[in-house]
Structures are given as structure tokens and as C-alpha cells.
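>>> The following block contains a protein sequence and its predicted model.
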Amino acid sequence: MHDLENNIILIVDDNPTNLAVISEALIDAGLEIAVATSGENALKQSTYDPPDLILLDIQMSGIDGFVTCEKLKENPLTHDIPVIFMTALHDTADKVKGFNLGAVDYITKPFQQEEVIARVCLHLKMRNLTKKLEEQNIQLKQFTEELEQRVTQRTAELSESLNDLKQAQIQLVQSEKMSALGQLVAGIAHEINNPLSCISGNVDHIEEYFHDLLEHLQLCQQYCEHPEIETHAGKIDLEFLTEDIPKIIDSAKLGAKRIRDISNSLRTFSRADTTSKVLADIHEGIDSTLMILQHRLKANETRPAIKIIKQYGNFPLVKCYLGQLNQVFMNILANAIDTLDESSQGRSFADIERVPNIINIKTESLDNQSVIIKIKDNGKGISSEVKSQIFDYLFTTKSVGKGTGLGLSISRQIVVEKHGGFLSCESVLGEGTELAIAIPIT
């Protein structure tokens, strides 16, 4: 239990005998403890020196365990501390009440030393894993905010200098931007994978340990037929625990898989292009871009989530610069999201739910010679005058600080000059805008 030796368990009980029994069991198991003889003392101790887990007796003089637990959960400093009730009560209603107050488990009296240690260690490990994940999320958020500030600052600096550049300089800007973005995104993916591997590995160990414990328990039930064992199994709702813990573990594994998918999408999106074209999966590039833009597609306080409808055709791998095409997809999809956000202004949440914001992505093969990628939104559309200028260098309809006028100009250069394809725009006011990309297959 070396990984739990720094954890502190607060035992709260006004019965000296119970305190001595449970304290001795935990100390013998190598765990560090603190004690409180009343609910009032427990609240004070938990506030100035929060423990990692609390074993809380229900029946105490003064405020009982239920009231103590309720006050712990009301205090932001102690809200997240796991609470395990110690009780001789067998009433299901009391157990339900305790769980509703925020308790994570029950230990019934008289104590079974092995059970107490097993339950305490399980919840300490889960608590430690949760804390590690929270810390890593905070670090990731701080890193992301710092990255956003750097990108914003860098974009502002580029905006000041790009006003005097000519069309010939677009290619250099695009190349440097993709190189820097590729290094940054690849670095983020690497930093995510390190703690993620630790989390995934620990969850796998927990799953393995649980299966071993469950197998041992089943053997005990099979060969130790004793009324007290069956009674205790009913008290702790053993059937529910054996069904629910695998679900909790699966949920944690699913969350880790989600993070890994995001990391893989970052690597795919930031793929460094070589000096020559390579065979690549266009759909993989589109999907990685959608994954990166997921935070902008999901629902927020002003509108429901933007619906993505994909109609992917069947065609072979395409010889292209996939990293550069990913930037094209990013520019077009980001513009579509901006358009839908703008068209959502002045509309109620309910109205948008009835007529949702939609982006259609359709791919198809044209005579096995080219692939066509069509990206269409159902926003307000653009006028003929604006449509005739959207690919022009430095042209933008966005407010100052929100657009550079380079996105579609660079996109057209990548599609037309780098790939020998074409990029076109069709739009009807009040109905939406569609951009079509055509790329030769070979």
C-alpha cells in the first residue's frame, strides 16, 4: 500500500472502543489516520486540514453522522472528500439517505477488518485517480489558455505586418504557420499521452484487481456457506456492487479512450507534409478537423449544438498534401461555424432547436478522376458582391480582430496551385453557403 501511505483517513466516532478497533486495523495496514470524537470536531478538522477520506459514525451525541455529512458536502473545502458511513443500522432507508447526502459507501458494525481495509483502499485509490485527473485537466487547461494567448498574440503581430505584403508572400506565411502549428499540436498530443498512459494503466490494474477480488469472493461464497456471509452480502448489496463497479471502470476507460482519440486527431491534423504528395485518406483528415473543432460545434448558453451531417462516398486514397488540405478543411469549417453563430443571434434557443444549425459534408468521386468535397451550412448566405471577393487576398467580412482575410485565399492557393484542383462557392441569401473542393485522385 506504498501508494496510499501519504493519504490521511479521518475516523469520526464518539465511542472510544470503536475508535480503537478501527484505528488499530488501519494502522496495522500501514495507513495514516486522524481521529475526531464528534461531528463538530470532524467539521473543524476537515476544514483546516482536509483528509483524503472520512470514516463517519452515524449515531453520535451532538450532531449525528447524517448532519455532519450534509455540512461537509455544503462546504466547498470538504465537498469532494469521500465519506464512508460506519453504522450498525440495517434499515435500507438509512442507507439511501446516506447515499443521497453524498456518501460513497457503508461499513457495518461489528467491523470485519479485511473488508474495512479493502473498502478504504478502493475508495482511496479512486480518490487519488480522480485527483490526478483533475490536476492534469487543470494543467491541460492552463496550457491551452497559454497556447491560445500565444496564438492570439502571434496572429495580432502577423496582422500588422501582412497589410504590406503581396500575394506572392502568402505561400511563405502558410508554410510557416503550418510548421509552427504542427510542432505545437504534436507537442500537445505528446504531453497528453504521458499522463493518459498513466491513467489508462492504473484503470487497467484496478479492473484486474477487482476481477481477482471478485473471483476470490465467489470462491468464498461457494465453499463457505454461512448465514452471516449471506446476510452481510445482502446488507452491502453485493450483487449491485459487482455489477456497478465494472460499469464505473468501463466509464473511466471510455473517458481515457476519448482523450486518446482527441490526441490522435491532433497528430493527424498536424501531419507534416513531405516535399512530394503521398496517398492519404481524405475522410480521416476531415474527421480529425471536426474533432479539433468539437468545442465550437457543441451546445453553449446561446444555441444548441451545430449538427454535422456526413455523406461520405467510396473512393480510393488520394495523392495529396494532407496536412495542407486539413488546413483548408479547418478554414472552411471554421467560417461555417462563424456564419451559423452569427445567424443564431437574435433567435431563441427553442427556435434554433426547431430549425437547427446544420453543416453538411458530402464527398464523392467524379469519374474516378477527382474527388469532390462539399461543405454547406444553412446560415444567412452571402450576397453576390461578397461572393465575388471571398477568395481575394486580405478580404474579410469579419470585424477587426476576428479575421485576417487570409483563410480562403490560402485555401484556394493550396487547392488550385498545390493540387491542380478548384475551389468554388455557391450561396443564396437566406438559405446558406456551400464551398466545393475538387482534388485530382492522382
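Now that the structure is in, tell me what you want to look at. Numbers count the residues shown, from 1 in each chain.
>>> make it CA atoms for all contacts and neighbour counts henceforth
Will do.
>>> give me the number of residues near the residue nearest to Phe315 when sequence neighbours are not counted?
For Phe315, the nearest residue in space outside its immediate sequence neighbours is Ser365; the separation is 6.1 Å by Cα to Cα, 6 or more residues apart in numbering. With neighbours defined by other Cα atoms under 10 Å, the count for Ser365 comes to 19.
>>> Please apply the same query to the one 5 residues further on.
Neighbours of Ser370 under the rule other Cα under 10 Å: 18.
>>> Equivalent analysis for Ile375, please.
Look at Ile375: counted by other Cα under 10 Å, it has 22 neighbours.
>>> May I have the secondary structure class of it?
Secondary structure, DSSP: H, G, I helix; E, B strand; the rest coil: Ile375 is strand.
>>> isn't Gly379 right next to Asp338, touching?
No: under the contact definition of Cα atoms under 8 Å, Gly379 does not touch Asp338, with a separation of 9.4 Å.
>>> between these two, which one's more packed in?
Each of Gly379 and Asp338 had its neighbours counted (other Cα under 10 Å), and the higher figure belongs to Gly379 (25 against 16).
>>> which parts of the helix or strand harbouring the residue nearest to Phe315 are buried?
Here Ser365 is covered by strand 358-366, with elements defined by DSSP states H and E. Of the residues in strand 358-366, those buried by neighbour count under the rule 16 or more other Cα atoms under 10 Å are Ile358, Ile359, Ile361, Lys362, Thr363, Glu364, Ser365.
>>> Please apply the same query to stretch 411-421.
Going by 16+ other Cα under 10 Å, stretch 411-421 has these buried residues: Ser411, Arg412, Gln413, Ile414, Val415, Val416, Lys418, His419, Gly421.
>>> pretty sure Leu196 contacts Ala256?
Yes: taking contacts as Cα under 8 Å, Leu196 lies within contact range of Ala256: 6.7 Å.
>>> so what's Leu101 closest to, chain neighbours aside?
Take Leu101 and drop its neighbours on the chain: the residue closest to it by Cα to Cα, 6+ apart is Glu70, 5.8 Å away.
>>> can you confirm that neighbour is in a strand?
No: the assignment for Glu70, made by three-state DSSP, is helix rather than a strand.
>>> Give me the distance between the nearest residue to Ala25 once chain neighbours are set aside and Ala252.
Nearest-residue entry for Ala25: Gln113, 6.2 Å, with adjacent residues in sequence omitted and distances by Cα to Cα, 6+ apart. Separation of Gln113 from Ala252 (Cα to Cα, to the nearest Å): 29 Å.
>>> second one coming, line it up with the first:
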Amino acid sequence: MISSYSLFWRRCLVFHQIRYQESLTNKSNEIIDYAEEIDLDYSLEDLPKIIDSMTIAWDRLKNISTSLGTFSRADKDYQVPFNIHEGIDSTLLILKHRLKANQHRPGIEVITNYGDLPKNYCFTGQLNQVFMNIIANAIDALDESNTGLSFAEIEVNPNRIKITTSMENQGVKISLADNGQGMNQEVKAKIFDHLFTTKDVGKGTDLGLAIAHQIIEHKHGGNLGSAERKVWDQ
């Protein structure tokens, strides 16, 4: 819609300039009337704003397209070098609609504290699925912790997700924490079990964290666990 609007006014302006040049020595009433008809002054003022909006929209579409390409990259039957941070950033962009503010709560703030990581050999599609499952689970946990709170009350202690990466013992450590209400010991002991969930019926697949656990530990030889701290649940 924006592009059609912009194209229309550009055509009007070009046509106006042509007719203006033709009658430059003797400015006719026709050119004056046409300038009023297309609201020339407004068009000249508004066109740069329209073009800027189109450019911003194009950049957003380009970023989303790039992120979808990174996220949905097909796995080969062997591990390939992968930029962990690109995978996380792509996942965050895809989940942006869930992170932004809605009628029930302010937007969820995401804090990234990235270390200096080399590219790592992994199954990229599977690892991106892990990022998706865990970050989506954190969003769900924050939404659940907001139950019974007003918009203003949540604003006092805004929802936050913090993602930290670092090198540790010649391996990569990725920590994701949220400032929700946390988990009790009984839940923590079962979160990676198949079909275990704390969500209401019809919400979630009950498989997200179990699949993430299998991908990290069985496909990549890593460890996936949970730890609780005083402020952030990790």
C-alpha cells in the first residue's frame, strides 16, 4: 500500500514538472490548477517521509528473510561451522511478536551478553530449534508469572530475559535466565521428561524441552540443565 501511494505521487510530480517546463515562460492557469489538484506542497513535504518508511519496511523484511533463512537452514548428515550468536538473534527476531507489548503486559526486555565465540561445529537446524524451544518457554513462564498482576504492577518490575554466552573448559556455555517466579524442585526434576508440562491443557506440545535436551545431549554431546538463583531463574 505504501509503495503504491508513493508511486502515484512520484508520477504526479514528474508529470507536473514536465508540464511546468513546457509552460515555464508563461505560467498558465492549467499548471496552477494542476498543482492545487495534486496538492503539490504537501506532496513535496510528504514524499521523503514515505520513501523513508518504505526503506525501513524493506530493511525489516530483509532482516526477517535473513533470519528465517538462518533459522530454517537444512541440516546435513554431518556438523558444520555455525555462528551461535546469529542463531540466537534469528530466533529472537522470529519471536519478536511474542516479546513486544500487548494489552496485558509491557514488552519483554531481552538482554544479550555475548562472549567472544568461534564458529562451532553443530547441526544448525537442530540447534536453532533448541533456542526456539527454550526462549519460547521463558516467554511462557513470564506470562504465567504475570497472572493476577495489572499492567502497571508489571511495569514496576518489567519482564526480562537475559542470554549470556562464554567459553568454558574448551566448550561453549549458553545461559538463558528470566525474572519470572521460578520453579520448585519437583518441577525442575521433571522439566526434561516427555509429555511433562505445567501449562494449561491445549497450550504447548509438552515436548519442547525434552526435544531440546535430546538434541543437546545426544546429538551434540553437551549438557542441558537448570539452575535457580535469587533473582533470575536459569
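Perfect, thanks for sending it. Everything quoted here is computed from the prediction, not taken from an experiment.
>>> TM between them?
The TM-score (TM-score structural alignment, normalised by the length of structure 2) is 0.83; 233 aligned residues with a Cα RMSD of 3.2 Å.
>>> where do the strands sit along structure 2?
80-82, 109-113, 120-122, 160-168, 171-178 (DSSP state E).
>>> what residue of structure 2 matches up with the residue nearest to Phe315 of structure 1?
Using TM-score structural alignment, the equivalent of Ser365 of structure 1 in structure 2 is Met167.
>>> thought that match was touching Lys119?
No: the pair Met167 of structure 2 / Lys119 is not scored as a contact, 11.7 Å apart, by Cα under 8 Å.
>>> which residues touch the spatially most central residue of structure 2?
The central residue of structure 2, meaning the one whose C-alpha is nearest the mean C-alpha position (Cα atoms, centre = their mean), is Leu93 at 1.9 Å. For Leu93 of structure 2, the contact set (Cα atoms under 8 Å, 6 or more residues apart in numbering) comprises Ile64, Ser67.
>>> just Glu364 of structure 1 next, same as before
The neighbours of Glu364 of structure 1, taking Cα under 8 Å, 6+ apart as the test, are Tyr312, Gly313, Asn314, Phe315, Val371, Ile372, Ile373.
>>> Give me the number of neighbouring residues for the fifth one.
If I follow you right, that is Val371 of structure 1. Val371 of structure 1 has 23 neighbouring residues, counting by other Cα under 10 Å.
>>> Now it. Nearest residue, chain neighbours left out?
Taking Cα to Cα, 6+ apart as the measure, Val371 of structure 1 lies nearest to Ser365, with 4.5 Å between them; neighbours along the chain are not counted.
>>> State the distance from the residue mapped onto Val201 of structure 2 from structure 1 to Asp261 of structure 1.
Taking TM-score structural alignment as the alignment basis, one finds that Val201 of structure 2 is matched in structure 1 by Val400. Going from Val400 of structure 1 to Asp261 of structure 1 by Cα to Cα gives 35 Å.
>>> Neighbour count for those two, which is higher?
Asp261 (14 against 8).
>>> Kindly state which residue of structure 2 is aligned to that one.
Structural alignment (TM-score structural alignment) places Asp261 of structure 1 against Asn63 in structure 2.
>>> Relative to the centre of structure 2, find the outermost residue for me.
In terms of distance from the mean C-alpha position of structure 2, Asn26 ranks first, at 56.9 Å (Cα atoms, centre = their mean).
>>> how much space between Lys119 of structure 2 and Ile38 of structure 2?
56 Å.
>>> go on, Asp143 of structure 2?
Counting by Cα to Cα, the gap from Asp143 of structure 2 to Ile38 of structure 2 is 50 Å.
>>> Run through the helices of the stretch 1-150 of structure 1 in chain order.
If you assign secondary structure with DSSP state H, counting those that start in this stretch, the helices in the stretch 1-150 of structure 1 sit at 16-28, 39-48, 65-74, 92-101, 113-162.
>>> Please apply the same query to structure 2.
2-22, 29-37, 40-71, 84-94, 96-99, 124-145, 151-156, 185-188, 208-214 (DSSP state H).
>>> Flag every buried residue along the first one.
Neighbour-count burial for helix 2-22 of structure 2, counted by 16+ other Cα under 10 Å, picks out Ser6, Trp9, Cys12, Leu13, His16, Arg19, Tyr20.
>>> just the third one next, same as before
For helix 40-71 of structure 2, a neighbour-count test (16+ other Cα under 10 Å) marks Leu40, Ser43, Leu47, Ile50, Ser67, Leu68, Thr70, Phe71 as buried.
>>> Could you do the fourth one as well?
Along helix 84-94 of structure 2, these residues count as buried under the neighbour rule (16+ other Cα under 10 Å): Ile84, His85, Gly87, Ile88, Asp89, Ser90, Thr91, Leu92, Leu93, Ile94.
>>> Translate the fifth one into the numbering of structure 1.
Under the alignment (TM-score structural alignment), Asp89 of structure 2 maps onto Asp287 of structure 1.
>>> so how far is Asn194 of structure 1 from the closest residue to its match other than its chain neighbours?
Counting by Cα to Cα, 6+ apart, the nearest residue to Asp287 of structure 1 once its immediate chain neighbours are dropped is Ser265, at 7.7 Å. Distance from Ser265 of structure 1 to Asn194 of structure 1, counting by Cα to Cα: 16 Å.
>>> Was I right to think Ile111 of structure 2 contacts Ser175?
No: taking contact to mean Cα under 8 Å, the distance of 11.6 Å between Ile111 of structure 2 and Ser175 leaves them out of contact.
>>> residues bridging contact with the two, i.e. touching both?
Applying Cα under 8 Å, 6+ apart, one finds that Ile111 of structure 2 and Ser175 are jointly contacted by Lys162, Ile163.
>>> picking that back up, how far away is the residue nearest to Ala25 of structure 1 from Ile22 of structure 1?
Note on Gln113 of structure 1: its distance to Ile22 of structure 1, by Cα to Cα, is 8 Å.
>>> Give me the more crowded residue out of these two.
For Gln113 of structure 1 against Ile22, the residue with the higher neighbour count under other Cα under 10 Å is Ile22, and the figures read 20 against 14.
>>> Now do the same for His220 of structure 2: its match in structure 1.
Counting by TM-score structural alignment, which is the criterion used here, His220 of structure 2 corresponds to His419 in structure 1.
>>> so what's that match up against?
Under the criterion of Cα under 8 Å, 6+ apart, the contact list for His419 of structure 1 reads Cys320, Tyr321, Ile439, Pro440.
>>> and those residues, which two are the farthest apart?
Taking Cα to Cα, the two most distant members of the contacts of His419 of structure 1 are Tyr321 and Pro440; they sit 11.9 Å apart.
>>> Perfect, that will be all.
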